[in-house]
Structures are given as C-alpha cells and as structure tokens.
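**Student:** with the sequence up front, the predicted model follows.
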Amino acid sequence: MPRPKAKSSPSDPPLTPLSFNDGDVILRAGNTDFKVHIWLLRLSSPFFESMFSLPQPNPGKSEIPVIPMDEDAASLDFVLRSIYPVKRSQITSIEQAQKLFAIAEKLDVQCVLEPLRVSLTQLLAAEPIPLRSWAIATRYGLEEAQRAAAERFNPAVIGQPPPQELAHVSALQYLQLLEAYRDGISLPLYITKKGSPTAS
C-alpha cells in the first residue's frame, strides 16, 4: 500500500514581515523589524509577560522600544503570525517544524504548537524512513504519526546508521517498538516529554 503524502498546495508569494502602524514595540531579528503590540505578546506568552514586566529603558518620547531577538526572521514571523489572526507561511520540511517547536517552547507560546503538530504529522507521513518518523513523533507526542510510523517499521534497518533523532527517545521506548513488531501487536504509546517517557 503506498504511503500517504503530505498535503501540498501551489507556492504562495513570500509574506512580508508582520508589522502594524500602531505597534508599541519592535522585535528585531537580524535586520528585520516586527512592530507589534505588547499587550498581545503578554497575553499569549508567559515569556513575554515576564519580559515586559521588567523595567524597560526609555528610548525617548518619539521612539518605541527595540528588543533584539535570538530567533531568525522567518521563524519569528511564523510565531508572531500564529499569535495574530493573520495568514501564516507554510511549513515545508521536518527540520523547519522541529526548529519552530524549539522556538515555541523557548518563548512559551502555546498557540503555536497546535499548527506545528498538524504540519509535522503530515510531513512525517511522507518521511521515507519509518524509524526516523517514529522517533520524531515520539519526541513531540504526535500519537497519530507515531502509530503510523510504527506500522511501517521494519527491524531490518538494525545495523544501518540510525537516524540522529533516535537520540531523543529512551531505550525503553525503542525496546517497546521492537517487541511490538516481534509480537505483532499494536504499539502502546510511550510519549517523550522533554526526555522523560510516560505511559499512556
């Protein structure tokens, strides 16, 4: 049976960096400025709530504060567009999705995680290496993708160089995958959350 493919759509033109004329803070990523609203950032993220609770330097009456960000412009744009009710850019690779997961967790922006889960589940369905797909799905708690990858798994890959993502799952989880394949049973889920397996 052919594997399902990730959904695709015609290429859209690049989105311009998110910015609002009435914004009251600038988040700067490299050479790109995002003029956005403090109140919405604080509402969407404990990280920003804490940041803007601290005394801010006075930039002058005619200027608004500029905050340098560690994130690259494209990733920060995706996060901000997930906070605002506006169109987001598409996630086109597993690597991009994993990068955005890390940023969303760092900035503690929960509203970003659900669209990431949906996109990553679709991308993993088209991943040609089932073990890699399973490891990524397990790491991020994607139950549907984890089960689908486990059904495609074949231990014949043992002895080949393992996917690097396998480092993010526990030995117990991997052993369970092998035992499930051996016994021909549905895989019970052990979802990794920040490195700690939990039974479901």
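**Tutor:** All right, it came through fine. Since we're looking at a predicted model, the values are computed, not measured.

**Student:** okay, CA-based contacts and neighbour counts for the rest of this
**Tutor:** Noted.

**Student:** measure P17 to T192 for me?
**Tutor:** Taking C-alpha to C-alpha, to the nearest Å as the criterion, P17 is separated from T192 by 34 Å.

**Student:** meant to ask about I158, not that
**Tutor:** I158 is 22 Å from T192, by C-alpha to C-alpha.

**Student:** these two: which is more packed in?
**Tutor:** Set side by side, I158 and T192 show unequal neighbour counts under other C-alpha atoms under 10 Å, the larger going to T192 at 22 against 9.

**Student:** any idea what sits nearest the more buried one, other than its immediate chain neighbours?
**Tutor:** Residue nearest to T192 in three dimensions, not counting chain neighbours: R139, with 5.0 Å by C-alpha to C-alpha, 6 or more residues apart in numbering.

**Student:** helix or strand: which one has the one you found?
**Tutor:** When secondary structure is defined using DSSP states H and E, the element that contains R139 is helix 130-140.

**Student:** so which elements touch that helix?
**Tutor:** Using 3 or more C-alpha pairs under 8 Å, 6 or more residues apart in numbering; DSSP states H and E as the contact criterion, the elements in contact with helix 130-140 are helix 110-125, helix 143-152, strand 190-193.

**Student:** got another, please set it beside the one above:
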Amino acid sequence: MAIKSEIHFYGDGDCELVAENLLFRVHKNILVLSSAFFNGMFSAAQPSRDELITISQTGRTVARIELRDAAKDIEKLLSFLYPNTFFEISWEDVENLLRLADKYIVETLTSACVAFLKRSYQDEPLRSLKLAETYSIATVYKESSKLVLDGFEHFFYDSNNLDKLSKQTQKKLKVSRQQYVEGLNKIFCVTVDRRFPPLATDHLRTKFEECVKDICTFPYQSPSYSWMKLHQVDCTRHFECREELRRLKTFIHEKIIAIFGCKYEPLAWARSTFDTTEPCYPFIELRDDYDY
C-alpha cells in the first residue's frame, strides 16, 4: 500500500502520482501549466478504468499515474512547481533536477538550474562543463571550459575526470591546450625590434624576457596568468618620446593576438570587479565549425 506524502498530498487534488510507493495527490492544473509532458498526457489520453482510483471519503475518482523516478526527486519537482513550498537548488540535486526538467519538459525548472550554474560554475567547473554539455547549455559550457582549460593539469591529472566528459569535449580541451603550449613556444621567439627609442626598447626587451621566462618555464603557468603577465609588460617608467611609448603595449598586444588568437575572454558573471589587468581565458564552444 502506498504511503501518503507528508508534503504534497492535497485533499482537493484531482490526480495522484506514485513514485517508489510514495503517494502524491496533486492538481492537474498545476501539472498541465508547468509541464509540457503532463499537458500532453492529460490532453491526448483518457485514463483507463484500471488507472482510476476512487476516493472513499468523497466517492470521487482520480487518475493515478505510476512514475519511474525516485520519490525524493518527484517530491523536489513538486516543491518547485507548487507555490506553497520552496527549496534552493544546490550541487547535491542540480543534476537530478536538470534530468527531471528535461524528462517532464519543465522550462521554468530548466531556467532555474541554468541560473544556479551561472552563479556557481566557478565552484565546480568540470561538473558544470559536463552538465552544460549534456543539456546543451551553451553559455555555461563556454564559461566553465575557461576554468577547466586554465587548470588543465589539475583537472586531468586524474584520468577518471576524463570519463565525466564526452570524447568530443575531451578532444577540444586537449587541442586547445596544445595550441596554448605552441603559443608559448612562439612567444618565446619574439624579439623586441628597434622601432622604439633605444632606452625604451632595452627596458622593454628586459621586462619582456623576464616575463617570457616566467610563463614558458615548465611546468607552464596557466593561460589566464600568462595573458595577464604579458599585458603588464610596458615602459611607462620612461618619459622620453611619450608618443612612441604608447605604442609599446599595442605592439605586445598585437603579438599576443597573432600568436594565441582571439579566443580569450574574461569570465562572465564574475564575482568581483577586476582592474585593468583582468585576466582572460581561452575557451571552447559547445557547437562550432572548427575541425577537431
């Protein structure tokens, strides 16, 4: 015999859901308005006699639907749908909630989960990347890939982490990482020419060489650190030929763009305000035209 839910068992309910022997008596209107799945179910078919249950107290008959989901998951789904109950999405349940939102086509729940991932992807970037890939959340996929690439060695030191991602995403990450390492090798060969004033050129060359040595010595620095470090190289301490000196940062920036490409951006939905040295990160797209 099914056990009544302590949270979602409404006396005036006109529909019953059963999951793992836990009984929920709910309202069709709530389900129909919230879920395209239930809307289609109630619109397309009438319950058979075997699916109708008589409520002894009132003599009314209601449809009973058996669900193949964990009772606690259905309870959380209903708690999201009903205005009289509330719970906060967490890392503990976001994966299940995304699955339920996808299965029962609850767009509002999908949006709530996406909003949670946008707020929290920095805490669990690898997990966020996997969920974003599974449920085609392009924005979260892009942002979480920045942090996974930035901490590549950390995330892929354990081969078990690879199992959390598709072969396609694994390949994209490895290719992007290889492109970054190749970029370091190229930046190592850059020389500062004599188009600038001699004193500025000598100072820039010294600062640039120090920076390159820092980021190109194995184990390599993270892409965000390298990007930030390279953009800090300048000659602002020298005051002769000011107009010429303004071109120094542009010169370095052009070299960086030419070597590393344009697919570097700051983090979206950042939690703090950065100054002009805000780091930028490489990233991969959920769908793109690159041949990997």
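**Tutor:** The structure has been received and is ready for your questions. These numbers come from a predicted model, not from an experiment.

**Student:** what's the TM-score here?
**Tutor:** Both chains were compared after superposition, and using TM-score structural alignment, normalised by the length of the first structure their TM-score is 0.70; 177 aligned residues with a C-alpha RMSD of 3.1 Å.

**Student:** ok so, going back, thinking the residue nearest to T192 of the first structure is in contact with Q173, fair?
**Tutor:** No - distance between R139 of the first structure and Q173: 10.4 Å, which falls outside the contact criterion (C-alpha atoms under 8 Å).

**Student:** neighbour-wise, which of these two wins?
**Tutor:** Higher neighbour count among R139 of the first structure and Q173: R139, with 24 against 20, using other C-alpha under 10 Å.

**Student:** go through stretch 76-86 of the second structure and flag the buried ones.
**Tutor:** If you call a residue buried by 16 or more other C-alpha atoms under 10 Å, then stretch 76-86 of the second structure has these buried ones: 76-82.

**Student:** element containing the most far-flung residue of the first structure relative to its centre?
**Tutor:** Here the first structure has its C-alpha centre computed as a mean, and the residue farthest from that point, by C-alpha atoms, centre = their mean, is K61 with 38.1 Å. Remark: K61 of the first structure resides in no helix or strand, with elements defined by DSSP H and E.

**Student:** tell me how far it lies from N21 of the first structure.
**Tutor:** Going from K61 of the first structure to N21 of the first structure by C-alpha to C-alpha gives 17 Å.

**Student:** okay, and the helix or strand hosting R246 of the second structure goes to which residues in the first structure?
**Tutor:** When secondary structure is defined by DSSP H and E, R246 of the second structure falls within helix 242-260. With the alignment judged by TM-score structural alignment, no segment of the first structure is matched to helix 242-260 of the second structure.

**Student:** what do you get for stretch 70-84 of the second structure?
**Tutor:** Using TM-score structural alignment, stretch 70-84 of the second structure corresponds to residues 72-86 of the first structure.

**Student:** could you give the separation of that stretch from the chain centroid?
**Tutor:** Between the centre of stretch 72-86 of the first structure and the centre of its host chain there is 12 Å, according to C-alpha atoms, centre = their mean, to the nearest Å.

**Student:** how about stretch 132-148 of the first structure?
**Tutor:** For stretch 132-148 of the first structure, the separation from the chain centroid amounts to 13 Å (computed by C-alpha atoms, centre = their mean).

**Student:** cool, stretch 88-105 of the first structure as well?
**Tutor:** 4 Å.
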